[in-house]
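Chemist: below is the sequence, then the predicted model.
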Amino acid sequence: MELCNVLKYDRSLYPGKAVFFYKTAENDFVPLEAEINRIRGQKAGFTEAFTPQFKSKNLAPQDLAHCNPLILEECYVPPNVEHIYCRFSLRAQANSLKPTGCSEPAVFSLLQELATTFKACGGFKELSTRYCKNLLLGSWLWRNQNTGNTQIDIRTSSGNSYQISNTRQLAWDSHWPADAQRVLDELSQELHQALTEPTVFWHADITAKIETAFCQEIYPSQVFGEKATQGEASKQFAKVRCVDGRYAVSFNSVKVGAALQLIDDWWEDGSKRLRIHEYGADKELGIARRSPESELSFYSLFVNAEHYLAELKEALPKSEPSISPNIYYLFAVLIKGGMFQKKAKDKSKSKAETIPATTNIAKA
């Protein structure tokens, strides 16, 4: 299969913003607010005293003792509050069953048949289980996982409720207790139906109850914007404006989605789970685990769609079809969604290249 000039998939998972709040005897939703602190930072960076060639700068002894004034937003648990809550919603749609835009009818038919066969082989069940594991483990809390016991409660549009009493007793690769495994299986079945049935509209409401220490720090999403003007905080958090005018700190939806997509351990080494990415970006080390040279990138595998379709058809008659890790990875990327076409040929550029150089200079 060749990549088309137009080829795109809508994403299948739609997380909302995750909002932090706490409860009191009078109110079950009090927004957790950020505070602005002005601090005297230390001048302790390498460039303060050394050149890139590791030569010491010509500094007076007092130069490195001066403070570096900073204005930062920070977020802490209010005194006498024992639990912080974080809540978001998730919608799922069956958008990976076919492209939402494709310039080649033959490619459209091939990809649609590939998805239908993958579904018949039970491939979406494994992906649904992985997404639900991240939901139930609280992976979407990011740095806030490193705290006390955390309870996860999930209510779905199917009218069902699920609970994990303590995420600290579970791990991705560990053997889950029977009650937790049942929750995982039943929630995964709901998500599986949403990812495979276009007529199903499914959503879930997810809440984490985090046990906290006295006035401990909370880590919402950080906003990356223009350079702060004088008097503004250089580090600012993502926030949601509540009906009473106050602002609750939050995770943006992209950060929540990134956590749910931490399922790629199908790459060559597979020593850790990566966020689904066309080139297997490993943000910790700043490298691509699925570089084009490895032939494990999404595009290198995607053009072999005919081969994978034949492979799935061969496995389909078996009672427990075996599915290649590469196929799981391909559909995880399609669930993530995106534009997968190759760049269309620039006709204007090609035409310009045929014009004699003297003519171009005269026009310039």
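Modeler: Perfect, thanks for sending it. Since we're looking at a predicted model, the values are computed, not measured.
Chemist: switch to C-alpha atoms for all contacts and neighbour counts from now on
Modeler: OK.
Chemist: list the buried residues of the lengthiest helix in the chain.
Modeler: With secondary structure taken from DSSP state H, the chain has its longest helix at helix 178-196. Applying a neighbour-count criterion of 16 or more other C-alpha atoms under 10 Å, one finds 180, 183-185, 187-196 buried in helix 178-196.
Chemist: next: stretch 111-118.
Modeler: In terms of neighbour count (16+ other C-alpha under 10 Å), stretch 111-118 has its buried residues at 111-115, 117-118.
Chemist: show me the contacts for residue 263.
Modeler: With contact set as C-alpha atoms under 8 Å, 6 or more residues apart in numbering, residue 263 has these partners: 130-131, 273-276.
Chemist: what's the burial count for residue 105?
Modeler: Residue 105 has 10 neighbours, counted by other C-alpha atoms under 10 Å.
Chemist: is it true that residue 115 touches residue 99?
Modeler: No. Between residue 115 and residue 99 no contact is recorded; they are 10.1 Å apart, counting by C-alpha atoms under 8 Å.
Chemist: the strands in the stretch 251-364 of the chain, which residues?
Modeler: For the stretch 251-364 of the chain, the strands defined by DSSP state E, counting those that start in this stretch cover 262-264, 274-275, 281-282, 287-288, 338-339.
Chemist: how much space between the residue nearest to residue 13 when sequence neighbours are not counted and residue 25?
Modeler: With C-alpha to C-alpha, 6 or more residues apart in numbering as the measure, residue 92 is the residue that lies nearest to residue 13, at 4.7 Å, once sequence neighbours are left out. According to C-alpha to C-alpha, to the nearest Å, residue 92 stands 35 Å off from residue 25.
Chemist: of those two, give the one with the bigger neighbour count.
Modeler: Comparing residue 92 with residue 25 by neighbour count (other C-alpha under 10 Å), the higher total belongs to residue 92, at 23 against 5.
Chemist: count the residues that sit near residue 69.
Modeler: Here the number of neighbours of residue 69 (other C-alpha under 10 Å) works out to 12.
Chemist: so it, which of the three states?
Modeler: Classification of residue 69 into helix, strand or coil gives strand, according to DSSP: H, G, I helix; E, B strand; the rest coil.
Chemist: how about residue 128?
Modeler: Classification of residue 128 using three-state DSSP returns helix.
Chemist: again with residue 88
Modeler: The assignment at residue 88 comes out as strand when based on three-state DSSP.
Chemist: ok, now which ones touch it?
Modeler: Residue 88 makes contact with 15-19, 205-207 under the criterion C-alpha under 8 Å, 6+ apart.
Chemist: alright, now check it against this:
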Amino acid sequence: MNICRHLTYTRSLSPGKAVFFYQTTESDFVPLQLETNKIRAPKSGSTEAYDRNGHPKELSPHALAYSNPQCIQACYVPPNVTSVHCRFSLRVEANSLEPDTCEDLKVRRYLSMLSSLYAQKRGYKELAKRYCRNLLMGTWLWRNKHTLGTTIEVVTSNGSHYEVSDTRLLSWSGEWSEQDSQTLTELASEMEEALINDDKYWLIDVHAILKTGFCQEIHPSQKFIEHGEGEASKQYATTFCGNGEETVCFHAEKVGAALQLIDDWWSEDAYKPLRAHEYGADRNYLLARRYPAIANDFYTLIKYIAVYIRSLRKVSSPEQIHPNIHYVMSILCKGGLYQRGRGNG
């Protein structure tokens, strides 16, 4: 099946901002605020002493000892606070069941048939379990995962309440305790239902309680800005509270990126899950793990929809579903624009 000129999917997972705060005896919500510091940073870049060809510049030893004054933002836990809270909401919808936009009726029919069979064969169970694993592990906390212990609580729109007491005991491929495994199974079951039921949505509230060290540094989302004179060169994301105060946060996109870290199908020897992405971008290595030359990228695999449909019809258990099918469906759940460019015929 060739991809059509106009093909889009709406994302199935829609997180909100993850907001940081702390609690006191007087208030359940105190904004975690930024501080702006002016520092004298020593010159350390190669361009300070070498030209573009790698040749040393004519400099005196004193020139490299001078400091570069910088203005940066930072965020630390207040001295009298031992726990920091981070909370966000997540809405899950069954948007991968069919394209949002697709002008080719044949392509639409094939894609809808694929998702229908995938649901029947319990393929969404695997995706839901992976999303929920990242959720309960606190992957979405990024650099803030390293604490003295983090508890994560999840309340669902179905009225359920789930909790893991210490995320340090959880890992992507390691063994989970019986209690935490049961929590994962039950939470993933609710999410699976939301991914295949298009007449309702599922909303959850996720609340992490981070036991922190004394004045521990917190790492919110960083802004990408063109700063002017006198502005901080490094700035963090904030959001306004109801009383007009600001508190630091993660952008919704950063939370979503963490939940999407589920692709360990990119190789039989995959040593880590990548974010679900059309070309398997590995940011640590600045490398695409999925690309046309090895025929495992999304745009290559999407051509085999008819093959996947025949394969799913023969499946008798979720474990028999081919990894490429899981990967393709994870990209459709992620949502995006998948159409051909105008110059592609």
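Modeler: Happy to help now that I have it. Please read all numbers here as calculations on a predicted model, not as lab measurements.
Chemist: can you pull out the strands in the stretch 51-200 of structure 2?
Modeler: Listed in chain order (using DSSP E, counting those that start in this stretch), the strands of the stretch 51-200 of structure 2 are 67-74, 83-92, 101-102, 150-156, 161-164.
Chemist: residue 224 of structure 2 is nearest to which of the ones you listed?
Modeler: strand 67-74 (13.1 Å; C-alpha to C-alpha).
Chemist: from memory residue 216 of structure 2 sits against residue 74, does it?
Modeler: No. Residue 216 of structure 2 lies out of contact with residue 74 (C-alpha under 8 Å); the separation is 11.0 Å.
Chemist: distance from stretch 10-26 of structure 1 to the middle of the chain?
Modeler: For stretch 10-26 of structure 1, the distance from its own C-alpha centre to the chain's C-alpha centre is 15 Å (C-alpha atoms, centre = their mean, to the nearest Å).
Chemist: ok so, going back, who wins on neighbours among the contacts of residue 88 of structure 1?
Modeler: Note: the member of these with the most neighbours is residue 18, at 28 neighbours, neighbours being other C-alpha under 10 Å.
Chemist: isn't that residue right up against residue 255?
Modeler: No. Applying C-alpha under 8 Å as the test, residue 18 of structure 1 and residue 255 come out as separate, 9.2 Å apart.
Chemist: can I get the buried residues of helix 178-196 of structure 1 in TSV including distance to residue 158 of structure 1?
Modeler: Formatted as TSV, the entries for these read as follows, by distance: C-alpha to C-alpha, whole Å:
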residue	distance to residue 158 of structure 1
180	19
183	14
184	15
185	15
187	10
188	13
189	11
190	8
191	11
192	13
193	11
194	11
195	14
196	16
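Chemist: quick one: the helices in structure 2?
Modeler: Along structure 2, the segments classed as helices by DSSP H run 105-120, 123-137, 178-196, 252-259, 298-301, 305-313, 323-334.
Chemist: nearest to residue 31 of structure 2, out of these?
Modeler: By C-alpha to C-alpha (comparing all of the helices of structure 2), the closest turns out to be helix 252-259, at 18.1 Å.
Chemist: which part of structure 1 matches that closest one?
Modeler: Under TM-score structural alignment, the match for helix 252-259 of structure 2 in structure 1 covers residues 253-260.
Chemist: so what's the gap between that stretch and the chain middle?
Modeler: Using C-alpha atoms, centre = their mean, the offset of stretch 253-260 of structure 1 from its chain centre is 3 Å.
Chemist: want to throw the strands of the stretch 251-364 of structure 1 into TSV with distance to residue 64 of structure 1?
Modeler: Converted to TSV, the strands of the stretch 251-364 of structure 1 look like this (distance: least, C-alpha to C-alpha, whole Å):
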stretch	distance to residue 64 of structure 1
strand 262-264	42
strand 274-275	40
strand 281-282	35
strand 287-288	35
strand 338-339	48
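Chemist: out of these, the one nearest residue 50 of structure 1 is which?
Modeler: Ranking the strands of the stretch 251-364 of structure 1 by distance to residue 50 of structure 1, with C-alpha to C-alpha as the measure, places strand 287-288 first at 27.5 Å.
Chemist: need the contact list for the residue nearest to residue 262 of structure 1 when sequence neighbours are not counted.
Modeler: With C-alpha to C-alpha, 6+ apart as the measure, residue 275 is the residue that lies nearest to residue 262 of structure 1, at 4.1 Å, once sequence neighbours are left out. With C-alpha under 8 Å, 6+ apart as the criterion, the residues that contact residue 275 of structure 1 are 258-259, 261-264, 281.
Chemist: which of these are buried?
Modeler: 258-259, 261-264, 281.
Chemist: nearest to residue 326 of structure 1 among those residues?
Modeler: When these are ranked by distance to residue 326 of structure 1 (C-alpha to C-alpha), residue 264 comes first, at 10.2 Å.
Chemist: any idea how far residue 272 of structure 1 is from the closest one?
Modeler: Computed with C-alpha to C-alpha, the distance linking residue 264 of structure 1 and residue 272 of structure 1 is 8 Å.
Chemist: give me the buried positions along the match of helix 252-259 of structure 2.
Modeler: In stretch 253-260 of structure 1, the ones that count as buried by 16+ other C-alpha under 10 Å are 253, 255-260.
Chemist: tabulate those (CSV), appending distance to residue 30 of structure 1.
Modeler: As requested, these are arranged in CSV below (distance: C-alpha to C-alpha, whole Å):
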residue, distance to residue 30 of structure 1
253, 21
255, 23
256, 21
257, 25
258, 27
259, 25
260, 26
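Chemist: can you name the farthest residue from the center of structure 2?
Modeler: The centre of structure 2 is farthest from one residue, residue 60, which by C-alpha atoms, centre = their mean lies 47.1 Å away.
Chemist: and it, how far is that from residue 54 of structure 2?
Modeler: Where residue 54 of structure 2 is concerned, residue 60 of structure 2 sits at a distance of 17 Å (C-alpha to C-alpha).
Chemist: also residue 35 of structure 2?
Modeler: 38 Å.
Chemist: one more: residue 159 of structure 2?
Modeler: Separation of residue 159 of structure 2 from residue 54 of structure 2 (C-alpha to C-alpha): 63 Å.
Chemist: check residue 304 of structure 2 too.
Modeler: 49 Å.
Chemist: how about residue 97 of structure 2?
Modeler: Applying C-alpha to C-alpha to residue 97 of structure 2 and residue 54 of structure 2 gives a distance of 54 Å.
Chemist: thanks again, I'm all set now.
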